[in-house]
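In: When you get a sec, could you give me coordinates for this:
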Amino acid sequence: MNLALKQYSAVDGQNFEDIETSIVVVKDQLDLLAKLFHEFDASGYFSGVGIKQLECLNNGAEYVQLTKNIETRFMNIVKRLKAAYNICCGSETFTDIQKDCIHFYLAIRSIVFKLTKGNAPDTSQMNAKVRELIKEALKSDGVEEIFKLGEDTQKEIDIFDEAYLAKIEKIKLPNTKIKLLKQLLLKAIDELKKTNKIQGIDFSEKFKSIVDKYNERKESDILQSNVLEDFTNEIIDLYHELRKEKNTFQDLGIDLEEKAFYDILKAIAHKYDFNYPRE
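Out: Now for the predicted structure:
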């Protein structure tokens, strides 16, 4: 019995130390995030209601996407914050303001995560109100349909339908728009690869070139309003180019399989520098 009590006390003591350590980590991450957001007006979330809070979350997601470096830093800090908070969320140490800040940052991370990965991380630690705000934030102009692409229930959707592009073009937040365009184009390229691997690889390389330039953007570049617009136009142009390529087999009077073989021959000819009859 004494041995059992001793072991229980040791475990209980370790749990207490883990909680205390986690509390310190949470507060440290909150401090880092406060510094990161020192130029961002979050009053709409903390003082507003409904649409104001929703707009603030969307603007917050846009704010952390200012550069790839800021986005990566934010996502990593909030990841550490969430991991620590999962351990000590039951503690009474945190004030209501601190809890609101935690939910605020977790909500923004969920939105950015969704824009980047296509699925939102677990939101179980957030209160019901914040979860609902995230849900609404991810419904921007019906773009939630974009996120559903690829699901079994959405196989009948034509991702080359101009309607999807039109929905994204309505979005006013430039970095959010670019993220969604990237997802749409990536899905379109994946579809092309299923029938024409050569062209799929070619478009993947073009897409990567655009994404690399976008990820290398600097804060000084963003001050020029045309920079993000240029990225947007490049993605849209590539999307239209891909749509056109998808139907070129009809212009050649051949089927999809023959077009794929035709492109393989062209690629080999280019690689080994020889000519072949085009008739």
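In: From now on I want contacts and neighbour counts done on CA atoms only, so please keep to that.
Out: Fine.
In: Can you name the next helix or strand after the helix or strand where residue 15 lies?
Out: Here residue 15 sits within helix 2-36, counting by DSSP states H and E. Next helix or strand after helix 2-36 toward the C-terminus (DSSP H and E): helix 43-46.
In: Tell me where the chain has strands.
Out: Under the criterion DSSP state E, the chain contains no strands.
In: Show me the helices in it, by range?
Out: Applying DSSP state H to the chain gives helices spanning 2-36, 43-46, 51-64, 68-88, 96-117, 128-137, 144-148, 162-169, 174-195, 197-215, 219-222, 225-246, 248-252, 256-272.
In: Now distance to residue 278 and mean neighbour count too, for those, in JSON lines please.
Out: Output for the helices of the chain, formatted as JSON lines (distance: least, CA to CA, whole Å; neighbours: other CA atoms under 10 Å):
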{"stretch": "helix 2-36", "distance to residue 278": "59", "mean neighbour count": "14"}
{"stretch": "helix 43-46", "distance to residue 278": "63", "mean neighbour count": "16"}
{"stretch": "helix 51-64", "distance to residue 278": "49", "mean neighbour count": "21"}
{"stretch": "helix 68-88", "distance to residue 278": "45", "mean neighbour count": "18"}
{"stretch": "helix 96-117", "distance to residue 278": "42", "mean neighbour count": "19"}
{"stretch": "helix 128-137", "distance to residue 278": "52", "mean neighbour count": "17"}
{"stretch": "helix 144-148", "distance to residue 278": "39", "mean neighbour count": "17"}
{"stretch": "helix 162-169", "distance to residue 278": "33", "mean neighbour count": "16"}
{"stretch": "helix 174-195", "distance to residue 278": "21", "mean neighbour count": "20"}
{"stretch": "helix 197-215", "distance to residue 278": "18", "mean neighbour count": "16"}
{"stretch": "helix 219-222", "distance to residue 278": "45", "mean neighbour count": "12"}
{"stretch": "helix 225-246", "distance to residue 278": "18", "mean neighbour count": "16"}
{"stretch": "helix 248-252", "distance to residue 278": "11", "mean neighbour count": "12"}
{"stretch": "helix 256-272", "distance to residue 278": "9", "mean neighbour count": "14"}
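In: one more to put side by side:
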Amino acid sequence: MPPLRGHHQLSAISRVSEAEAVSAFLDAMDVARQQLFGFDYALALDGSPKDRLKILPPAIEHILNKGVEDEGNSVKRFQDAIATLVKAFKLASGSPQATDHAVEVAFFTAVRTGIEKLDADRKGKKSGRSDFAIQQLVNNAVASTEVVDILEACGFDRPDISVLSEEFMIELQNMKHKNLAVEALKKLLNGEIGAKTRSNVVKKEEFSTRLEQAIARYHNRSVDAIQIIQELIAIAKDLRVVPEDGLTSEERAFYDALAQNDSAVEIMSNSELQVIATELVKTVRSNAGADWWRRENVRAKMRIAVKKILQRHVYPHDLTTDAVKIVLKQAEAPATEVTR
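Out: Okay, the predicted model is just below:
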């Protein structure tokens, strides 16, 4: 008899625990719904997978627009609320209540994932986490939204920012969901800046700073969505420009390092700086070995070689120390990139 009594006690505890899990899940559902107050997402619950995909961009736009108005607090509240909902759904999974709301949970999760894909966290924090457990739990409910491409859902055919056409730029500016367009273009630009300036430390910092400052102005509401889209498009255009100076990408990277100092550019001609850049490439190649930037003796040798080149070409003496630092940083960039 005692074992039987213990069994009943265990069953009672299990029932209470399940009831508590369901209660917590329903509470989390209420909080999640409050985040989308004023937005009709009935199509996401009653429509086809295509309908759910169609309603996703305006839902993301709704959250982003609220975030613009309160410095991103709404975006964070939404992301936190859905994270809590996901955990509660796991605990209540298997219950009739969880099953009944699986499609709605899936939709909320898709919106959250969409915002994460756009890196739209106002504090610049990238989550990068994929909750595979929740995907497995709800994938039958709304499979198409799990792998949604936000831009494709907005009507873009996987645009390549490196070949931005005027038509695509006009399409962005005329896009109904302006905040979503901003975040999508920011995402594209971030990737393209990383790809095109990977081995040019000066240009990478220049374009990254321009993008960060532009987005900051937008978040501070100094500019509206149309203005920021125009700014980001201007950055994209500048990123595509390749100077017709006859330099290789390696030589241009060192030229940019030397020309970063306006005083040096004023004192020396472009042709002189180009000659120095060419010599620097040869010197770096001849002195660099495997993992050379990790070995202080090789770094010291490289530093001396760079300094001698600058002195030979009468590079401004008071600017030499800073120039050597940026040149060494540039020399390390391609080598360290290979090891990542």
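In: Need the helices of structure 1 in TSV (columns: distance to residue 279 of structure 1).
Out: Formatted as TSV, those follow (distance: least, CA to CA, whole Å):
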stretch	distance to residue 279 of structure 1
helix 2-36	61
helix 43-46	65
helix 51-64	52
helix 68-88	48
helix 96-117	44
helix 128-137	54
helix 144-148	41
helix 162-169	34
helix 174-195	22
helix 197-215	20
helix 219-222	48
helix 225-246	20
helix 248-252	10
helix 256-272	11
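In: Just want the most central residue of structure 1.
Out: residue 116 (1.4 Å; CA atoms, centre = their mean).
In: Could you double-check that it sits in contact with residue 178?
Out: No. Applying CA atoms under 8 Å, one finds residue 116 of structure 1 not in contact with residue 178, separated by 10.2 Å.
In: re earlier: please report how far the closest residue to the residue nearest to the centre of structure 1 other than its chain neighbours lies from residue 127 of structure 1.
Out: Using CA to CA, 6 or more residues apart in numbering and skipping the chain neighbours, the partner closest in space to residue 116 of structure 1 is residue 179 (6.4 Å). Separation of residue 179 of structure 1 from residue 127 of structure 1 (CA to CA, to the nearest Å): 27 Å.
In: go on, residue 104 of structure 1?
Out: Taken as CA to CA, the span from residue 104 of structure 1 to residue 127 of structure 1 is 11 Å.
In: just residue 271 of structure 1 next, same as before
Out: On the measure of CA to CA, residue 271 of structure 1 and residue 127 of structure 1 end up 58 Å apart.
In: right, and residue 26 of structure 1 touches residue 85 too?
Out: Yes. Using CA under 8 Å, residue 26 of structure 1 is in contact with residue 85, at 6.2 Å.
In: quick one: what's aligned to residue 218 of structure 2 in structure 1?
Out: Using TM-score structural alignment as the criterion, residue 218 of structure 2 maps onto residue 214 of structure 1.
In: That match and residue 205 of structure 1, how far apart?
Out: Distance from residue 214 of structure 1 to residue 205 of structure 1, by CA to CA: 14 Å.
In: do residue 176 of structure 1 as well
Out: Distance from residue 176 of structure 1 to residue 205 of structure 1, by CA to CA: 22 Å.
In: Residue 259 of structure 1 now?
Out: 20 Å.
In: Verify the stated contact: residue 275 of structure 1 with residue 268.
Out: No. With contact defined as CA under 8 Å, residue 275 of structure 1 does not count as touching residue 268 (9.8 Å).
In: Spatially, what comes nearest to the match of residue 218 of structure 2 if we skip its sequence neighbours?
Out: Leaving out its chain neighbours, the residue that sits closest to residue 214 of structure 1 by CA to CA, 6+ apart is residue 231, at 6.9 Å.
In: The one you found maps to what in structure 2?
Out: Match for residue 231 of structure 1 (TM-score structural alignment): residue 228.
In: residues touching its match, list them.
Out: Residues counted as contacts of residue 228 of structure 2 (CA atoms under 8 Å, 6 or more residues apart in numbering) are 182, 214-215, 218.
In: Other residues contacting stretch 85-96 of structure 2?
Out: 18, 21-22, 24-25, 28-29, 32, 98-99, 105, 109, 134, 137.
In: which one among those residues gets closest to residue 246 of structure 2?
Out: residue 109 (50.7 Å; CA to CA).
In: Please name the residues that touch the closest residue to the closest one other than its chain neighbours.
Out: Sequence neighbours aside, residue 82 is the residue nearest to residue 109 of structure 2 in space, at 6.6 Å (criterion: CA to CA, 6+ apart). Applying CA under 8 Å, 6+ apart, we find residue 82 of structure 2 in contact with 32, 108-109, 112.
In: so where in structure 1 does stretch 307-322 of structure 2 end up aligned?
Out: Alignment note (TM-score structural alignment): stretch 307-322 of structure 2 is unmatched in structure 1.
In: Residue 190 of structure 1 corresponds to which position in structure 2?
Out: Using TM-score structural alignment, residue 190 of structure 1 pairs with residue 194 in structure 2.
In: Next, the contact list for that match, please.
Out: residue 204.
In: same deal with residue 43 of structure 2?
Out: With CA under 8 Å, 6+ apart, residue 43 of structure 2 has these contacts: 51-52, 55.
In: Residue 210 of structure 2 too?
Out: Applying CA under 8 Å, 6+ apart, the residues near residue 210 of structure 2 are residue 235.
In: Tell me which residue of structure 1 lines up with residue 274 of structure 2.
Out: By TM-score structural alignment, residue 274 of structure 2 lines up with nothing at all.
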